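**Q** Predicted model and sequence follow; I will ask about them next.
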Amino acid sequence: MREFILFVALALAWGSNWPVVKIGLESAPPFWLATIRFFISFIALGSVILFKRPSYQSISGNWGKIMLVGSLSYGVSYGFIHWGQNYVSSGTASVLFASIPFFVAMFSYMMLRSERVTVLKVIGIVVGFAGIVVIYLGDISLHGEMAIWGAVVITLASATAGFTTVFVRKHLRHVDPLLLTHTQMIPGFILLLVMALVFDDVSALKLNANTILSTLHLALVGTAFAFWAFFYLLSRMNAVTLSLVGFVTPIVALFLGWLILDESITARLGFGIALVLVGVWFASREPSGSIVSQKS
């Protein structure tokens, strides 16, 4: 039950990220927004660690792996997302980033011998992704060269997130999730800061209510809590099954839009949501047959 509650909470946290990032980008350059976001998250998680005082024994001998994952998942992946969203619509970004389960399935097949890529998982991923496409059908567009580059970069961010998910499942699932989340932010923050200094104009950073509130939400809810929950669940769940949260988050975003912004839920959106839910149901089942039985 705890895992289910955390899965739902994770979907809620990440589902609110896409519109909040868009709001933040109105008054902050992409890499500076990401840098400040992760700096605040690092401080917040550090405060929790000082209070809980977990043992660092699980990290011993794994610093190299943690630095690699932190650089890729926090630095490269989130840096790419923030940059790419400057040039594509939220719908396009959501669809592209929802390809994570495909990459997780691919890397699981290549790297995880104990977890099988089953027929139902593949069917569920395809059906769920089709639902995401249906949901955002009217908001998928690429106009101009920069939009194409934005789409490519967000897809690379999705592939990077898929790889790091499987890498953590294989090599770091025994590490305390709180310490894993916190220590990964060190290389991620450094890499984002370098990108901000090189590519962004700090004078474009405007300190206003939108910047403060959106950054706090992204830092505390969409990063600190969300990544702790993700790594906690990843130590206990199949990597492909957990990656299905990427299909659920757009539904959360739609629901929040209906609840808070009085946005309508059309028949097309309803059909897309139904496809996503059916896909998640299929992909989360664990039958005896599989496409490939991983060698032990």
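**A** Noted; the coordinates are in hand.

**Q** contacts, neighbours, all on C-alpha from now
**A** Will do.

**Q** And for stretch 200-208, what's in contact with it?
**A** Ser27, Ala28, Pro29, Pro30, Phe31, Trp32, Ala196 (CA atoms under 8 Å, 6 or more residues apart in numbering).

**Q** now those as CSV including neighbour count, secondary structure and distance to Ser235?
**A** As requested, the contacts of stretch 200-208 are exported to CSV (neighbours: other CA atoms under 10 Å; DSSP: H, G, I helix; E, B strand; the rest coil; distance: CA to CA, whole Å):
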residue, neighbour count, secondary structure, distance to Ser235
Ser27, 18, coil, 37
Ala28, 26, coil, 35
Pro29, 22, coil, 34
Pro30, 29, helix, 31
Phe31, 29, helix, 30
Trp32, 25, helix, 31
Ala196, 20, helix, 32
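
**Q** and Ser55, how many neighbours?
**A** Number of residues near Ser55 (other CA atoms under 10 Å) recorded here: 11.

**Q** gap between it and Leu178?
**A** Counting by CA to CA, to the nearest Å, the separation of Ser55 from Leu178 is 10 Å.

**Q** Val153 now?
**A** When distances are taken as CA to CA, Val153 and Leu178 turn out to be 29 Å apart.

**Q** for Pro187, same thing?
**A** Taking CA to CA as the criterion, Pro187 is separated from Leu178 by 16 Å.

**Q** Phe227: what's it in contact with?
**A** Shown in contact with Phe227 (CA under 8 Å, 6+ apart): Thr181.

**Q** Show me which of the contacts of stretch 200-208 is closest to Val21.
**A** For Val21, the nearest member of those is Pro30. The distance, counting by CA to CA, is 8.9 Å.

**Q** got another, please set it beside the one above:
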Amino acid sequence: MKNSKLLVVIAFFSIYVIWGSTYLLNKIAVAEIAPLFLASQRFIFAGLLIMLIAKVMGFSLKITKRQALNSAIAGFLFLVYGNGVFVWALKYVDSGFAALLASTQPLFVLFLLRLIDGKKMQRKSIIGVCLGLFGMYLLVSQKGITTSEGSVLGIFMILTCVLSWSYGSVFVSKADLPKNFFVTTGYQMLIAGVILAASSLLFKESWISPLDLSFKVQLSMILLVFFGGIVAFTAFNYLLKVVSPEKVATSAYVNPVVALVLGWYVLDENLTTQSIIASGILLTGVYFITSRKRVNDTISRKN
């Protein structure tokens, strides 16, 4: 009993702190590595390791043509566009600010479910959406942010990434995929990694050897692969089996706080009073959405 409680605590720490720190790690890495190349290497290495672990644990790696196609679609929505373009946008937007924008994902999921499935919004959801939209307006309307070079484009692209990830969540909830979550994740990462590598070559990005990177970027890459890609995702799926989806979904409003603090402390990113107020309103809105009676368990998928 004590061991299971300890595992739950460790798992929550993983999805709160590790996933929250990936914004900072990507921001550090993208300073020296081309964004699409960075994302491709991260997912190829993580995908290979996950498949190796799955094989050692005796999981079947068989996949049908339909499952392969769905894995490719999910990999594109989540990792190629949802993460790859997001990392590119970090060249123009602070990591903490980007994390706050990403926390609007539950809002996008609600709108998509309304459009696609015609699901009615509960009262708490409506309050949450209103608060979220107001918080987002306060966040992106700051002159100091929107006047910096490339920031408007970066903000717009991040919001399209959130939309891509949100639609991917809705898609995956209905798609035919391998039953084992570990195998599913491995295929998605490998397919996405190959697409990202091809895209990197297409856009003529510079490829650099890991040996030529600074120590801090090498460390960031290792942490992104092992902890951000494998440990945290495994913890996420473990929690979905042992606690309620509502509790797991709290990562949607804890990650941005972690990212905001780390960005301010480590990278000396600007933390304005308006950003603090906006983040409080936005995250309160996300709380209202994720604490409603029935929470779609797909809204918590992360980068």
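**A** Yes, it's here. Treat the numbers as computed from the prediction; the structure is a model and nothing was measured.

**Q** Report the TM-score for the pair.
**A** The TM-score (TM-score structural alignment, normalised by the length of the first structure) is 0.77; 286 aligned residues with a CA RMSD of 3.9 Å.

**Q** Which parts of the stretch 201-303 of the second structure are strands?
**A** Across the stretch 201-303 of the second structure, reading from the start of the chain, there are no strands by DSSP state E, counting those that start in this stretch.

**Q** So which residues of it form helices?
**A** Under the criterion DSSP state H, counting those that start in this stretch, helices of the stretch 201-303 of the second structure are mapped to 215-223, 232-242, 245-248, 251-266, 273-290.

**Q** Next, format the ones you listed as CSV and append distance to Asp176 of the second structure.
**A** Output for those, formatted as CSV (distance: least, CA to CA, whole Å):
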stretch, distance to Asp176 of the second structure
helix 215-223, 31
helix 232-242, 18
helix 245-248, 21
helix 251-266, 26
helix 273-290, 26
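
**Q** Out of these, the one nearest Gly135 of the second structure is which?
**A** Of all those, the one in closest proximity to Gly135 of the second structure, counting by CA to CA, is helix 273-290 (4.4 Å).

**Q** Buried residues, the closest one. List them.
**A** Within helix 273-290 of the second structure, the residues that qualify as buried by neighbour count (16 or more other CA atoms under 10 Å) are 275-276, 278-290.

**Q** That one vs helix 251-266, what angle?
**A** With axes from the mean of the first three to the mean of the last three CA atoms, to 10 degrees as the criterion, the two stretches helix 273-290 of the second structure and helix 251-266 enclose an angle of 160 degrees.

**Q** Show me what helix 273-290 of the second structure is packed against.
**A** helix 105-117, helix 123-140, helix 251-266 (3 or more CA pairs under 8 Å, 6 or more residues apart in numbering; DSSP states H and E).

**Q** One more pass at 7 Å, please.
**A** Using 3 or more CA pairs under 7 Å, 6 or more residues apart in numbering; DSSP states H and E as the contact definition, the elements that helix 273-290 of the second structure packs against are helix 123-140, helix 251-266.

**Q** which one in the second structure is aligned with Pro250 of the first structure?
**A** By TM-score structural alignment, Pro250 of the first structure lines up with Pro256 in the second structure.

**Q** How many neighbouring residues does its match have?
**A** Every residue meeting other CA under 10 Å relative to Pro256 of the second structure is counted, giving 28.

**Q** Most tightly packed of the helices and strands packed on helix 273-290 of the second structure?
**A** The densest packing among these, expressed as mean neighbour count by mean count of other CA atoms under 10 Å, is seen in helix 251-266 with a mean of 22.

**Q** rewinding a little: how much space separates the match of Pro250 of the first structure from Lys62 of the second structure?
**A** If you measure Pro256 of the second structure against Lys62 of the second structure using CA to CA, the figure is 37 Å.

**Q** Next: Thr185 of the second structure.
**A** In this structure, Thr185 of the second structure and Lys62 of the second structure are separated by 13 Å, where distance is defined by CA to CA.

**Q** more crowded one of the two?
**A** Thr185 (23 against 9).

**Q** Counterpart of that one over in the first structure?
**A** With TM-score structural alignment as the criterion, Thr185 of the second structure matches Thr181.

**Q** where's its match, which helix or strand?
**A** Assigned by DSSP states H and E, Thr181 of the first structure falls within helix 177-199.

**Q** which other helices and strands contact that helix?
**A** When contacts are defined as 3+ CA pairs under 7 Å, 6+ apart, helix 177-199 of the first structure packs onto helix 30-52, helix 63-69, helix 226-234.

**Q** Just the residues contacting that helix, thanks.
**A** Residues outside helix 177-199 of the first structure that contact it (CA atoms under 7 Å, 6 or more residues apart in numbering): 31-32, 34-35, 38-39, 42, 45-46, 66-67, 69-71, 74-75, 79, 227-228, 231-232.

**Q** Check stretch 51-59 of the first structure too.
**A** Counting contacts by CA under 7 Å, 6+ apart, the residues outside stretch 51-59 of the first structure that touch it are His174, Val175, Asp176.
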